[in-house]
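*Asks:* Return atomic coordinates for the entry below.
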Amino acid sequence: MDLQIQELQFPHLNIPITIHHVITVVPAGPIPVGSGESLYLSNLDDMIGARVFTPTVYFYQSSTLSSDQKPVATILREALASVLVPYYPFSGRLRETKNGKLEVFFGPKQGVLMVEAYSKLAISDLGSLAVPNPAWVSLLYRFPNEEDYKIIDMPLVIAQVTNFSCGGFSLGLRLCHCLCDGLGAMQFIGAWAATARSGSLVTNPKPCWDREFFQPRDPPMVKFKHVEFMKIDDDSNLTSTLWEVKPVQKCYRISREFQARIKQLAQSDGEPVCTHFDSMAAHVWKSWVKSLDVRPLDYKLRLTFSVNARKKVTNPPVKDGFYGNVVCVACATSTVSQLVQGQLSAITRLVREARLGVSEEYIRSTVDYIEVDRPRRLEFAGKLTITQWTRFSIYESADFGWGRPVYAGPIDLTPTPQVCVFLPDSDASPGGSMVVCICLPESASSKFRELLCQIDPK
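*Replies:* Now for the predicted structure:
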């Protein structure tokens, strides 16, 4: 194995917890909407991939806590109540209107949820905190018998503070993706953290709702095929290979030097410069498909990934402090044979062209496409989705007064085994190594690791 790629292990354990309190947190002051009123959500907020809760967990060591402070849960709860005044939409609920479209509405008994829990374990008993661990699932609150993907009439922020016997704690968060994309979530969490540190409300930048900015055109004008949403016949063995056996989660630390070598090999002479994401996404996609031995060879595969479109929108620009979804799903396509036999530079070109294809017109076309043909389900046929978290300030934004978390990020990819996540390395400086997490059948994991470590332009 190349020394610049390290497979990271995580322990299999059980984390028993006791829930002490389940508290509804409401805004600490008046908000500009009343019971019975509603707020518009854009079609970017309402696309099928956003109808989920994004689960994350943050760990904080006991050495960062002060004995003369209020209890951690109290500090976080009071700060959250303060932040819910400017971020008041999070205190509402989602409901469907005509044609299945979502909106945020406000009723008499709403607010967000905060859970206080305790574990007899110490944080040191959890082993490595370097990578997501499915065993951490008990650190995120779910309602008894809660349905998968349920978002209607649910609290839009669900926070669980778990105190460990050593004095450290974790903060498990479930934020509804319909209200914010990744950058918007960092803005909200950053305001919450700054407010907790200071003891008074801090919002910089000032939050902006303004979802009408992405209203569909009248009449809608869909100018692209939007292959990312299309239903494709599942004529390959890919989906059955991943879903018929329980996949395992694998995580790899990729050094900056290895990423640079892959980028150098992926760059074609005379073509626009590719990014580290372009080349690493191409390398992972190729390695994943080859390790799974996908058949038939003429089957068309899709690689999808979200593109931050804030800088693409210029007429007029997105307002400062806007925390809604401003992401488009880019989609690269390739037959199996072109992918497994093609050069890395050719595959990287597909990824780069898909990324650069997200223009202002593409964004408006996406909004109109969802208005005309609102997708009702996620399509998995022939697809790998890569989610890039390395661009988020997930560690920097989460200093609630006890320093940076020792880990910040997701916990478990196995419920969605066709998703790969690029994470910032908790031990690295910004722009350094990253962690790639992906799900595979156990039978394919050794082959994937071997392919991932290869430095080979073919």
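
*Asks:* contacts and neighbour counts: CA atoms only from here.
*Replies:* Will do.

*Asks:* Now find how far off-centre stretch 165-176 is within its chain.
*Replies:* Averaging C-alpha positions (Cα atoms, centre = their mean, to the nearest Å) puts stretch 165-176 18 Å from its chain's average.

*Asks:* Report the buried residues of it.
*Replies:* For stretch 165-176, burial by neighbour count (16 or more other Cα atoms under 10 Å) applies to 166-176.

*Asks:* Which ones among those map onto strands?
*Replies:* Using DSSP state E, 169-176 are the members of the buried residues of stretch 165-176 that sit in strands.

*Asks:* Closest one to Trp209 out of those residues, please.
*Replies:* Proximity of these to Trp209 (Cα to Cα) peaks at Cys176, which lies at 15.1 Å.

*Asks:* who touches whichever strand or helix holds Val104?
*Replies:* Per DSSP states H and E, Val104 falls inside strand 102-105. Around strand 102-105, the neighbours that count as contacts under Cα atoms under 8 Å, 6 or more residues apart in numbering are 36-41, 46, 89, 92-97.

*Asks:* Following the chain onward from that strand, which element is next?
*Replies:* The helix or strand immediately downstream of strand 102-105 is strand 112-119, counting by DSSP H and E.

*Asks:* Show me how far the next helix or strand after that next one is from its chain's centre.
*Replies:* From strand 112-119 onward toward the C-terminus, using DSSP H and E, the following helix or strand is strand 157-164. The chain centroid and the centroid of strand 157-164 are separated by 19 Å, computed with Cα atoms, centre = their mean.

*Asks:* Output the contacting helices and strands for strand 157-164.
*Replies:* If you count contacts as 3 or more Cα pairs under 8 Å, 6 or more residues apart in numbering; DSSP states H and E, strand 157-164 packs onto strand 112-119, strand 169-176.

*Asks:* can you list those in CSV and add distance to Val22?
*Replies:* Below are the helices and strands packed on strand 157-164 laid out as CSV (distance: least, Cα to Cα, whole Å):
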stretch, distance to Val22
strand 112-119, 4
strand 169-176, 14
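
*Asks:* Please name whichever of those is nearest to His21.
*Replies:* Minimum separation from His21 across those (Cα to Cα) falls at strand 112-119, 5.1 Å.

*Asks:* one more to line up against the first:
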Amino acid sequence: MTWGDVEILFEKLIKPATATPDPLQIFKLSFLDQTAPHSYASLLYFYHPADQDDGKTSISSAAEISERLEKSLSLVLTRFYPLSGRISLSEGGDIIDSVNCQDQGVLYRETRLNCQLNAFLKEAYEDTNLIHLLAPRKLIDNVDDLLVAPLVRVQLSKFECGGLVLSVQTLHTVGDGFTGTTFTSEWAKISRFGMMNDPRFLIFDVASSVLPTINDISRKIELFPPPNRRPQVKTVMKRFVFDEAAIARLKDEIMATNCSLLLERQPTKVEVVTALIWRSLIRAAQARHGYLRPSMTSLS
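*Replies:* Have a look, this model is predicted:
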């Protein structure tokens, strides 16, 4: 097949199951939000056919999966109400000011690729640009785009084998990677268990109440500088692949040391790989600066 051939089955706007109350319809942004890049932070979740039939769910068809995703997405948006809104500008129209939370909705799209998921992943290891087929790619190039852009874009990609890839993109103005993982985690809980009576208490206005805004510090920035004035930054993308055997050896090495006596349980794959990368960064910083610098990492 031609990898560029992706069939869009449909796309729609998903709105919260219940309307956002009037007092919450203006979500003020902090300085960090106002100066964030106008791009999306993306997360991709891969599901092989076997992953969907784990004996714990009653989903038996692609149609049921779609229906459950849409319904649970609508429910979780009632908790994450700012993500259903749209960016608003200040009265002068020169800076980002807030999010208009009138339940405009998030983009939900389903697509189909006429290939096997394993075959796609094998090719994607060699050509990482193929990953872009699994998520909406429309960029935000001007103010008009920014004001109408959904703050969250979701794409469910279906493969011939029954495999699925779920892409969740969050506009950086209102969220980052942590926001995205928290959102998808709550979405997954609701999708599996339904709305619970003791929802996690979420507060969204802490940053704007603590940090100053651009108006507060009397600083003006251009929303979209002319192209010839935008910094030309060269970016490099690298991929580090840890196979199952390599991770298993790392875990065995850890458990064979005296450090294992301090562990309450065997470390997970993510913890082992994170520790290896963290150790490498510590050693690189020590070699560069000539001394051991304090550092900290966190797994959310």
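
*Asks:* So which of the helices and strands packed on strand 157-164 of structure 1 is nearest Gln388 of structure 1?
*Replies:* Using Cα to Cα, these put strand 169-176 closest to Gln388 of structure 1, at 17.4 Å.

*Asks:* end to end, how far does stretch 73-90 of structure 2 reach?
*Replies:* Distance across stretch 73-90 of structure 2, first residue to last, is 30 Å (Cα to Cα, to the nearest Å).

*Asks:* ok, now stretch 200-216 of structure 2?
*Replies:* This stretch, stretch 200-216 of structure 2, spans 32 Å end to end (Cα to Cα).

*Asks:* By neighbour count, sort out the buried ones in the contacts of strand 102-105 of structure 1.
*Replies:* Applying 16+ other Cα under 10 Å to the contacts of strand 102-105 of structure 1, the neighbour count classes 38-41, 46, 89, 92-95 as buried.

*Asks:* Of these, just say which sits nearest to Ile262 of structure 1.
*Replies:* Distance to Ile262 of structure 1 across those (Cα to Cα) is lowest for Asp46, with 36.0 Å.

*Asks:* To which residue of structure 2 is that closest one aligned?
*Replies:* Matched by TM-score structural alignment, Asp46 of structure 1 corresponds to Gln34 in structure 2.

*Asks:* can you pull the contacts of that match?
*Replies:* 95-97, 173, 213-214.

*Asks:* Next, count neighbours for Thr385 of structure 1.
*Replies:* By other Cα atoms under 10 Å, 22 other residues sit near Thr385 of structure 1.

*Asks:* unless I'm mixing things up, it is touching Leu301, no?
*Replies:* No - the criterion here is Cα atoms under 8 Å, and Thr385 of structure 1 misses it with Leu301 at 11.1 Å.

*Asks:* Among the contacts of strand 102-105 of structure 1, name the ones in helices.
*Replies:* Among the contacts of strand 102-105 of structure 1, no member falls in helices (DSSP state H).

*Asks:* Rebuild those residues as a markdown table, extending it with distance to Val248 of structure 1.
*Replies:* Converted to a markdown table, the contacts of strand 102-105 of structure 1 look like this (distance: Cα to Cα, whole Å):
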| residue | distance to Val248 of structure 1 |
| --- | --- |
| Gly36 | 46 |
| Glu37 | 45 |
| Ser38 | 42 |
| Leu39 | 41 |
| Tyr40 | 40 |
| Leu41 | 36 |
| Asp46 | 31 |
| Pro89 | 37 |
| Gly92 | 37 |
| Arg93 | 35 |
| Leu94 | 33 |
| Arg95 | 35 |
| Glu96 | 36 |
| Thr97 | 39 |
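
*Asks:* quick one on the thing from earlier: out of the contacts of Gln34 of structure 2, which ones does structure 1 keep as well?
*Replies:* Among these, the contacts conserved in structure 1 (both residues aligned by TM-score structural alignment, their matches' Cα atoms under 8 Å) are 96-97, 173.

*Asks:* any idea what sits nearest the counterpart of Met114 of structure 1 in structure 2, other than its immediate chain neighbours?
*Replies:* Counting by TM-score structural alignment, Met114 of structure 1 corresponds to Tyr108 in structure 2. In this structure, Tyr108 of structure 2 finds its nearest non-sequential neighbour in Val154, 4.8 Å apart by Cα to Cα, 6 or more residues apart in numbering.

*Asks:* can you pull the contacts of that neighbour?
*Replies:* Listed by Cα under 8 Å, 6+ apart, the contact partners of Val154 of structure 2 are 106-109, 135-136, 166-169.

*Asks:* now these as JSON lines including distance to Ile254 of structure 2?
*Replies:* Below are these laid out as JSON lines (distance: Cα to Cα, whole Å):
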{"residue": "Val106", "distance to Ile254 of structure 2": "44"}
{"residue": "Leu107", "distance to Ile254 of structure 2": "44"}
{"residue": "Tyr108", "distance to Ile254 of structure 2": "43"}
{"residue": "Arg109", "distance to Ile254 of structure 2": "43"}
{"residue": "Ala135", "distance to Ile254 of structure 2": "38"}
{"residue": "Pro136", "distance to Ile254 of structure 2": "41"}
{"residue": "Leu166", "distance to Ile254 of structure 2": "34"}
{"residue": "Ser167", "distance to Ile254 of structure 2": "34"}
{"residue": "Val168", "distance to Ile254 of structure 2": "34"}
{"residue": "Gln169", "distance to Ile254 of structure 2": "36"}
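
*Asks:* Just give me the closest of the residues you listed to Glu123 of structure 2.
*Replies:* Ala135 (16.8 Å).

*Asks:* So what does the closest one match up with in structure 1?
*Replies:* By TM-score structural alignment, Ala135 of structure 2 lines up with Leu140 in structure 1.

*Asks:* number of nearby residues for its match?
*Replies:* As a burial measure, Leu140 of structure 1 scores 21 neighbours (other Cα under 10 Å).
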